[in-house]
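**Student:** following is a predicted model, sequence given first.
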Amino acid sequence: MSRKLLWKLCLLIAAGIVALFYLINTLTLRTEEQMSLLEVSHREELKRWGEEAERLFLSGDKAQLEQWLQALQEQENTWATVTQYEVTHIAGERGNEDRYIGYNLGRDVDWKVHLYFEDNPVMEIPFTTEKTSLLVLLPDRMRPGSYWQTTRLALQILLPMGILALFSLMLYRHIMHPLRKLEQATREFSRGNFSVRVHRQLGGRNDEISELAKTFDQMAARIGEQIVNQRQLIADLSHELRTPLTRLDIAIEDAGTRYSDDKNIQRIQRESAHIRRLVEDTLTLAWLDNERPSVGTEDLDLVDLIDVIVEDARFEFPNRTICTRLPDTAEIRHSNHQAVGQALENILRNAMRYTPVGQAVHVLLEESGQERVVIDIEDSGPGVPEALLDNIFKPFFRADRSRASESKNFGLGLALARRQLNSVGATVEAFNRSAGGLCMRITLPTRLYKSTVSAIG
């Protein structure tokens, strides 16, 4: 494997981290430089102070200058002074005295103020004449960088977090986009759309994920072909088996009319009926498993349906008792009379079969809220080992094979019942009763809308 995605991610992450460090450093330096300068309005104000001090100085009224300086100090809670200076030659060449401007004991208003110094700097506003300057301890309100610590925190912590979050989101979308396509294709494939393909939806992408998409497409093509062939095989079997079975039934019925006392003919009739039921149940189960149909198209009353099924069971098993606790009515919508009826009949017949002679089977129906009804069918049999409770819904599974062979039970009844109930949005589960016996709990929705039905399976 070329691991193109790995190298792509390594390159993106390495380049992104280097670019992030460079960006943060550049922004921090530029921001610090900008925040180190006095605001333009404060510079202008300091210059006006210098002009006013110079005016008072040139007027020769030192008392008025002193009074003005005192008022300025009180107003700004600082100190200010007007100072002259004189350059005294000690040694070396002379002639550059005119280049000395200002007292040089303070900072020019256009200079940067160090943000990390605790004390405010002294600002110097030089006069235009007399080699004199106004020195002012910078007032607190003019100190630049008041929010520098907060700004630095934002630049060095919050900004990287935001950029990394954005980068992670972009990286996540780059990885998850094809995976979502694959997820959607998988969901469509599970719903029966065997023509769905992924690789062509990824455009020109060429990495490990695109290879996965190619593998999925190959798998989908092969499995889809197998399922289609299996469906065709089931359809062909359904046609090919029913025709000879029908002819066999006709021949056996004719033979039974002629030789009604022949035990072999009677045995053939029973075995033929079992074979027909096995074939019908197997084909129905295969159709439900492969097609996963949604058959919720009609409304029905569960109470009426259960009454009919119970009466038939009482006739079939006259040496067992059926006790029912049913409401007056239990309407369910968008269901299927045949699917629900056959499932309930199979489950009830299974309960009657494993209930000892003279014992009772209980059928209970009640609403469970949230637009659902629950049907409990409780037998008085030996129950099922806990480890096998879910296996009893598998095709051809029989917990007691000796009793199953005696009753001609092929292990399809409960499997078929679960598939039929699933087709109308219902569920069935089994658990052992504390008092003994097995309980089959069927949960049916009272309102199964078409949008819900189409997603079943």
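**Tutor:** Received, thanks.

**Student:** all contacts plus neighbour counts: C-alpha atoms, from now on.
**Tutor:** Will do.

**Student:** which stretches of the stretch 301-450 of the chain form helices?
**Tutor:** Using DSSP state H, counting those that start in this stretch, the helices of the stretch 301-450 of the chain run over 302-316, 337-353, 401-407, 413-422, 450-453.

**Student:** packing partners of the first one?
**Tutor:** What it means is helix 302-316. Of the remaining helices and strands, those touching helix 302-316 by 3 or more CA pairs under 8 Å, 6 or more residues apart in numbering; DSSP states H and E are strand 321-325, helix 337-353.

**Student:** deepest in the core, which of the helices of the stretch 301-450 of the chain is it.
**Tutor:** helix 413-422 (a mean of 25; mean count of other CA atoms under 10 Å).

**Student:** tell me which of the helices and strands packed on helix 302-316 sits nearest to Ile163.
**Tutor:** Nearest to Ile163, of all the helices and strands packed on helix 302-316, is helix 337-353, at 58.0 Å by CA to CA.

**Student:** what angle do the closest one and strand 321-325 make?
**Tutor:** 130 degrees (axes from the mean of the first three to the mean of the last three CA atoms, to 10 degrees).

**Student:** now the angle between helix 302-316 and helix 337-353, please.
**Tutor:** Using the same axes, to 10 degrees: helix 337-353 against helix 302-316 is 40 degrees.

**Student:** state the number of residues packed around the nearest residue to Val122 once chain neighbours are set aside.
**Tutor:** The spatial neighbour of Val122 that comes closest, neighbours along the chain excluded (CA to CA, 6 or more residues apart in numbering), is Leu137 at 4.3 Å. A count of nearby residues for Leu137, using other CA atoms under 10 Å, gives 19.

**Student:** let's bring in a second one:
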Amino acid sequence: MSVKRRLYLSNILMLVLPIVLVIATSACLLLIYQGVTGVRGKPQPPMNNGETIPARLDLARQLSADLTEAEGDASRFSRLDDFNGEYAESGLRAFWYQGNRRIYPAQLPAPVPDGIDMPGEGSSALLTESYAIYRVPAGAGMLALIDTESKLDPGGRSRQQLYTGLFLLAVLILIVVATNRLLTRFVFRSIVNPIEMLAEGVHQLRDGNLTYRIRYVKQDEFAEVCRDFNRMAEQLSDMVEERSRNERSRRELIAGISHDLRTPLTSIKAYLEGLEKGVASTPRMQAKYFATIKSKVEHLEHVISQLFLFSKLDVGEFPLYLERVELGAELKRMSEAFAAEYKPKGLDLRLEGTLPTAIAVVDPVQFRNVIQNVLENSLRYTDQDRAEVVLEASETDRTVEILLADNGPGVREDELARLFDVFYRSDDSRKRTELGSGLGLAISSKVIERLGGRITAELVPSGGLGIRIVLPTAKSTEGLPSKGAEYEKDTDY
């Protein structure tokens, strides 16, 4: 049940339940009163001696039965004398009438008048402020008990009404308090418990426990809040992990930059010192030293250029000039050009399979650089006499997949995901700094990502390394710029 419905139901019950309970309590009290006193209908006024009217009437009926069973007036008079003697101290006296004529006793006690007018037939009672009369049938006559001690007590009636009112007021207050407490517990338990769970969750996150999750099974307004809290905790955990990864990458980036700049600078410094000290004394040695220095400077320039390109791609400030191209034809042209370029360097590039005919939106220059970076990587790390790369391509309704698989030594499976990290090199290649800076695949990853695709590394059956590139086709890239347009960092695929 939702909290809103609980509040609505609680407000209704807060009004209805006390009324129902008060009515039920009053009815029960009335039934109890009638059961104890035997009075039906209008309640009788209280008497000052605390006796009840039905008790006196029962006493009169018992005496009437004795008189009916007695034989002769003498026997009846004797029974009446005994009764009056027994109850004389209680102020109770018996009288016997036949019709309107009093048979017993001969004289009425004060303050009872001689004439008693009690309309109706059967048993009845008359209360005045001076006495009380109880009348019951007795054979052919009528028996009356006159009680000068029992009389109408107006003050007692007022007190009884006051006590009854106070009692009902106390019952009403008790019912309202109990109902309020019950309904408050019914409503606020469903509010306080989730709030306490959320507070505990906040404390756990504050203390650094980002794995804490709230388990809330009820389907009410707090369910969505708890789900949002869990999503927030998950996002915080991801953000902290991402920050840790970024910090680790930053340290590795600084270490990589320092290494890749220090190594050629150290060589340049050594060769310059050799020239300065006359180690290269012959023109031939000097030319060799100058050539080496020039090579190291070019290497530094290449590293700095690659680093600049990566930083621009990383922050999305490097523009891409997009064109709609048929990837199959583009791959064929590139493979032919690269095959001729890399064959003298010791790499054989072979195009296999049916080429896709799908149209994709790419920056041809940067796409060519991506393929070239993969080929350079295969050439540098091959352990064969000649490196060999097989290029395959396939297409689906929405994507084109390109696989470049080499015959190199490959890498460990746990290193596949890190190959695209900046300055990352596998453990074996770390010892061979001349193999490269580790920026090529990182730049390729950023370019493909900017083109709306993805690039992954995998191990191929031949044991080498495979680089898989997935690009969206033109069908899934509607709204992209036309040929030659500049692709800025806010372009949304």
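**Tutor:** That came through, no problem. Keep in mind the model is a prediction, meaning the values are calculated, not measured.

**Student:** where does the TM-score land?
**Tutor:** In this superposition the chains share a TM-score of 0.45, using TM-score structural alignment, normalised by the length of structure 1; 260 aligned residues with a CA RMSD of 5.2 Å.

**Student:** returning to that earlier point: in a markdown table, list the helices and strands packed on helix 302-316 of structure 1 along with distance to Ala185 of structure 1.
**Tutor:** Output for these, formatted as a markdown table (distance: least, CA to CA, whole Å):
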| stretch | distance to Ala185 of structure 1 |
| --- | --- |
| strand 321-325 | 47 |
| helix 337-353 | 30 |
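
**Student:** out of these, flag the one nearest Cys10 of structure 1.
**Tutor:** Closest approach to Cys10 of structure 1 among those (CA to CA): helix 337-353, 57.0 Å.

**Student:** what's the spacing between Ile175 of structure 2 and Thr25 of structure 2?
**Tutor:** In this view, Ile175 of structure 2 and Thr25 of structure 2 are 10 Å apart by CA to CA, to the nearest Å.

**Student:** and Tyr271 of structure 2, by the same measure?
**Tutor:** Counting by CA to CA, the gap from Tyr271 of structure 2 to Thr25 of structure 2 is 110 Å.

**Student:** neighbour-wise, which of these two wins?
**Tutor:** Taking neighbours as other CA under 10 Å, Tyr271 of structure 2 and Thr25 compare with Tyr271 leading, 20 against 16.

**Student:** the helix or strand encompassing the more buried one - contacts with which helices or strands?
**Tutor:** For Tyr271 of structure 2, the host element (DSSP states H and E) is helix 221-276. Where contact means 3+ CA pairs under 8 Å, 6+ apart, helix 221-276 of structure 2 is packed against helix 154-206, helix 283-315.

**Student:** give me that answer again for 7 Å
**Tutor:** helix 283-315 (3 or more CA pairs under 7 Å, 6 or more residues apart in numbering; DSSP states H and E).

**Student:** now for the helix it packs on, which elements pack on it?
**Tutor:** Secondary elements touching helix 283-315 of structure 2 (3+ CA pairs under 7 Å, 6+ apart): helix 221-276, helix 440-450.

**Student:** show me which residues of the shortest one are buried.
**Tutor:** Think helix 440-450 of structure 2. By neighbour count on 16 or more other CA atoms under 10 Å, the buried set for helix 440-450 of structure 2 is 440-448, 450.

**Student:** now Ile103 of structure 2: which helix or strand?
**Tutor:** Per DSSP H and E, Ile103 of structure 2 falls inside strand 101-104.

**Student:** who touches that strand?
**Tutor:** Residues outside strand 101-104 of structure 2 that contact it (CA atoms under 7 Å, 6 or more residues apart in numbering): 95-97.

**Student:** and which of the residues you listed is nearest Leu169 of structure 2?
**Tutor:** For these, the nearest to Leu169 of structure 2 is Phe95 (44.8 Å; CA to CA).

**Student:** so what's the closest one up against?
**Tutor:** 104-105, 143-145.

**Student:** let's see the ChimeraX selection covering just the buried ones among those.
**Tutor:** ChimeraX command restricting the contacts of Phe95 of structure 2 to the buried ones, with burial defined by 16+ other CA under 10 Å:
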select :104,143,144,145
